[in-house]
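A.B. asks: Have a look at this fold, sequence not included:
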């Protein structure tokens, strides 16, 4: 696909996705979301050559929400009901963000500016959020009579707690980077020029470890958060069994016993 609304490249085993509609602060429209889904599908096909993913935005915004101008537009071949069209679009975005959330490699949102509405929700589907000192995050949908519907009402409380999530969603207020760090919404705050290097450093640190371990860790955490403690522990045990029986598990133990660095092959 010839991308018009995003930039995508893989360099030194890191995949970079850059939202590229700076004239509208990288607002999410249907075309961009279609390209993002294609991009994520491509990353799955190329997963063995990718150690991690960085998502950021062109210009002064990460993603400043959904493209409001499209919300009420009729679409040829789609339902005449705005509610049905909206829910169909949300379902497609759910699928894309779920694929991103469960990608076997670490995914870092490098938040360079506004991450509002759908942009904040996109960052919530990532494993880590590193924010520039210029970043602002929030879910302002209530000011439009709407709800956060790209996962905001579900992922945000799981990340920062129910009470804090309710405050942010009900008040629709934006939080600056330092406060976002304080409430656990972002992992780290850096100066703008350090944003991408900080994301790259995190990915390279993780990449020193066994890719299979990271994959299973991610499954255990993401799925376990939706389970009872007992169910989560059983999942952890099952994945631990797979890991210790894997080639990488055996290689890691052997290297430890022989006091040398392991060579992992993602097997």
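C.D. replies: Received the coordinates, thanks. This is a predicted model, so every value here is computed, not measured. Numbering: from 1, shown residues only.
A.B. asks: C-alpha only now, for contacts and for neighbours.
C.D. replies: Noted.
A.B. asks: where do the strands sit along the protein?
C.D. replies: 6-11, 14-19, 52-57, 61-64, 107-111, 114-116, 128-132, 136-138, 175-176, 188-190 (DSSP state E).
A.B. asks: want to throw these into CSV with distance to residue 230?
C.D. replies: Listed next are these as CSV, based on distance: least, C-alpha to C-alpha, whole Å:
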stretch, distance to residue 230
strand 6-11, 40
strand 14-19, 36
strand 52-57, 31
strand 61-64, 38
strand 107-111, 28
strand 114-116, 36
strand 128-132, 26
strand 136-138, 34
strand 175-176, 36
strand 188-190, 32
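A.B. asks: ok, structure two:
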């Protein structure tokens, strides 16, 4: 365990192309892509992002994580040269690294403006919530390079919008707007570009008001039952519901409801 901690510390000793802002008092952490003007994601950055999500997941004071970017664009995609130089073994891990937001037990919000292409789109798809703006363009343009999405993009997108729309986006390298993404259910919200920060802050505050235990339970249940038969999903839902009934947070929620006051959840 000590060796693993040392490895993580070494990996995160000098962040490549992004920064991390932690407000423990507010229960919020921001992962900020910062390689202007297009915030291209390097190979090293992918591994560091994975390690960062894991570290924030273990941070007791962090309740919600936001992924956002400096400048006009979220990310135009990955470092093309890095793909050529990387070993097949390294490339095979790309999807695992970019799936870190989905594996994280805490709610993760992607704040997307401007270009959100390739791995930028894939990273956002692995988050729980995507807020788009009227400047946002989503795309998986790998066909233009003689490739396909390699970090979960086509797979996650197909689950969200079906095979027809996914073929339209992937096989044509088609760009879709934030408004279109919202209509299709890819983005959970679409706002004016000047309102992105406000909308993100509002969603963070909303999520922080809920029981962290119930939030983690809901995320895990939904992730685990995405491909499950309906009967299995309902049975698992019942087991988790039953366990939450014995939690302090559930008791607090019921008491607050009857006393007509705001619940104070402790996450246990």
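C.D. replies: Good, I have the coordinates. Predicted model, so just to flag it, every value in this text is computed and none were measured.
A.B. asks: hmm, back to that, out of the strands of the first structure, which is closest to residue 226 of the first structure?
C.D. replies: strand 128-132 (18.9 Å; C-alpha to C-alpha).
A.B. asks: Okay, angle between that closest one and strand 107-111 too, please.
C.D. replies: Computed with axes from the mean of the first three to the mean of the last three C-alpha atoms, to 10 degrees, the direction of strand 128-132 of the first structure lies at 20 degrees from that of strand 107-111.
A.B. asks: Strand 128-132 of the first structure vs the second structure, mean deviation?
C.D. replies: Comparison of strand 128-132 of the first structure with the second structure after fitting gives an average deviation of 1.1 Å (mean C-alpha distance after the TM-score superposition for the first structure).
A.B. asks: angle of that strand against strand 52-57?
C.D. replies: 40 degrees.
A.B. asks: Where in the second structure does strand 128-132 of the first structure fall?
C.D. replies: The aligned range for strand 128-132 of the first structure in the second structure is 129-133, by TM-score structural alignment.
A.B. asks: returning to what we had before: deepest-packed of the strands of the first structure, please.
C.D. replies: strand 61-64 (a mean of 30; mean count of other C-alpha atoms under 10 Å).
A.B. asks: give me the stretch of the second structure that that one matches.
C.D. replies: With TM-score structural alignment as the criterion, strand 61-64 of the first structure aligns to 73-76.
A.B. asks: Distance check, the residue in the second structure sticking out farthest from the centre against residue 252 of the second structure.
C.D. replies: The centre of the second structure is farthest from one residue, residue 259, which by C-alpha atoms, centre = their mean lies 35.7 Å away. Distance of residue 259 of the second structure to residue 252 of the second structure, given as C-alpha to C-alpha, to the nearest Å: 10 Å.
A.B. asks: Repeat that for residue 130 of the second structure.
C.D. replies: On the measure of C-alpha to C-alpha, residue 130 of the second structure and residue 252 of the second structure end up 30 Å apart.
A.B. asks: How about residue 242 of the second structure?
C.D. replies: 16 Å.
A.B. asks: who has more neighbours, the two?
C.D. replies: Neighbours per residue (other C-alpha atoms under 10 Å) separate residue 242 of the second structure from residue 252, with residue 252 holding more: 16 against 11.
A.B. asks: circling back: trace the residue farthest from the centre of the second structure over to the first structure, please.
C.D. replies: By TM-score structural alignment, residue 259 of the second structure lines up with residue 258.
A.B. asks: Could you pull out the helices in the first structure for me?
C.D. replies: Ranges of helices in the first structure, per DSSP state H, are 30-45, 82-101, 118-124, 152-160, 162-171, 177-182, 195-207, 211-224, 229-244, 247-257.
A.B. asks: Hmm, residue 184 of the first structure is touching residue 157, no?
C.D. replies: No - taking contacts as C-alpha atoms under 8 Å, residue 184 of the first structure lies outside contact range of residue 157: 10.8 Å.
A.B. asks: Return the residues in contact with the closest residue to residue 247 of the first structure other than its chain neighbours.
C.D. replies: Spatial nearest neighbour of residue 247 of the first structure, excluding adjacent residues (C-alpha to C-alpha, 6 or more residues apart in numbering): residue 267 at 5.4 Å. Listed by C-alpha atoms under 8 Å, 6 or more residues apart in numbering, the contact set of residue 267 of the first structure reads 212, 246, 247, 248.
A.B. asks: Grab the two from those that are most spread out in space.
C.D. replies: Once C-alpha to C-alpha is applied, these give 212 and 247 as the farthest pair, at 9.6 Å.
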